[in-house]
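>>> Structural data only, the sequence is not supplied:
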């Protein structure tokens, strides 16, 4: 009898957690450092830790089979639409589909919350992220909410249901 080996690309869990845990704060800082290496400060739009703990935010953490935090993502609710923030996968865990798994988890959260539209901002040199968003139905649009035109930013949205 042949058995299917476990898929090492799958994380053990993705669930809502407090972003203030030291291990998770380290992931957030790693993401900020990566962005700082790619873009000037005025083009980085990271949500601060206190904001990630707000009542309108669903902050998700992906953990590997050993329980280590390896990825983050947040859904920030704004009425009938939500913004995706802070998707980050640790470098050693990349190339295994974790960004897609986190995005799928955030899409499921948005669906459960009844969101009509998802929006996001990412940088122009974040090619892997842009390709993922385009593959999953996001389309480019202009700035939204408090964002302004920035030649280093790409703004996108995906309709989940009729508004």
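Received the coordinates, thanks. Keep in mind that this is a model prediction, so the values were computed, not measured. Numbering: from 1, shown residues only.

>>> drop to CA atoms for contacts and neighbour counts, all remaining ones
Fine.

>>> Now residue 61: closest residue in space that isn't a chain neighbour?
residue 72 (4.6 Å; Cα to Cα, 6 or more residues apart in numbering).

>>> got the buried residues for the helix or strand hosting the one you found?
Residue 72 is part of strand 69-78, with elements assigned from DSSP states H and E. Judged by neighbour count using 16 or more other Cα atoms under 10 Å, the buried positions of strand 69-78 are 69-77.

>>> do stretch 154-163 as well
Neighbour-count burial for stretch 154-163 [16+ other Cα under 10 Å]: 154-158, 160.

>>> cool, and stretch 82-101?
For stretch 82-101, by 16+ other Cα under 10 Å, it's 82-89, 98-99, 101.

>>> let's bring in a second one:
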């Protein structure tokens, strides 16, 4: 069955379940003070657009675009359920995030991810992101890896 990615509300029980799973994964890999979660309520604010990947009616992954000043967009809350990993779902979500950022005229995408997330690194690197130093207001720490991608020439 094909995977479809669309903008959805983060204020559903189904989405809360997805980010609950993501939070559990992240807390198993990094100290809590270096897990930069957003709640569903924070994700429902106007500066953030949430994407959900579905296979049929089942939500199998998510990600979000959070807008900051100076033309910067941030990739947030990327997650694919374990039974669906390795099938390109993360790449599909990332493509939709980037497409929206480009339509809105953002000049750069950035993100912070954990130091023990090689599968996530592959998704970002395949999507054209390059490692960089700390972005936005994230602390420079051994628990974080930062990426960026310019969207304009």
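Cool, the structure landed. Here the structure is a predicted model, which means the values were calculated and not measured.

>>> And the TM-score between these chains?
With the length set by TM-score structural alignment, normalised by the length of the second structure, the two chains reach a TM-score of 0.95; 152 aligned residues with a Cα RMSD of 1.1 Å.

>>> one step back: what residues in the second structure pair up with the strand holding residue 72 of the first structure?
Under TM-score structural alignment, strand 69-78 of the first structure corresponds to residues 59-68 of the second structure.

>>> got it, and stretch 27-34 of the first structure?
The aligned range for stretch 27-34 of the first structure is 18-25, by TM-score structural alignment.

>>> repeat for stretch 142-150 of the first structure
By TM-score structural alignment, stretch 142-150 of the first structure lines up with residues 133-141 in the second structure.

>>> State which helix of the first structure is the longest.
helix 22-38 (DSSP state H).

>>> Which stretches in the second structure count as helices?
Under DSSP H, the second structure gives helices at 13-29, 40-43, 89-103, 118-126.

>>> which one of these is the most hemmed in?
For the helices of the second structure, average neighbour numbers computed from mean count of other Cα atoms under 10 Å are highest in helix 89-103, which has a mean of 19.

>>> Tell me the residue in the first structure aligned with residue 41 of the second structure.
Checking with TM-score structural alignment, residue 41 of the second structure has residue 50 as its match.

>>> now swap in residue 98 of the second structure and tell me
Under TM-score structural alignment, residue 98 of the second structure pairs with residue 107 in the first structure.

>>> Any figure for the gap between its match and residue 144 of the first structure?
Separation of residue 107 of the first structure from residue 144 of the first structure (Cα to Cα, to the nearest Å): 19 Å.

>>> repeat for residue 76 of the first structure
Plainly put, residue 76 of the first structure is 14 Å away from residue 144 of the first structure if you go by Cα to Cα.

>>> Next: residue 27 of the first structure.
27 Å.

>>> got CSV for the helices of the second structure, with distance to residue 112 of the second structure too?
Output for these, formatted as CSV (distance: least, Cα to Cα, whole Å):
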stretch, distance to residue 112 of the second structure
helix 13-29, 12
helix 40-43, 16
helix 89-103, 14
helix 118-126, 10
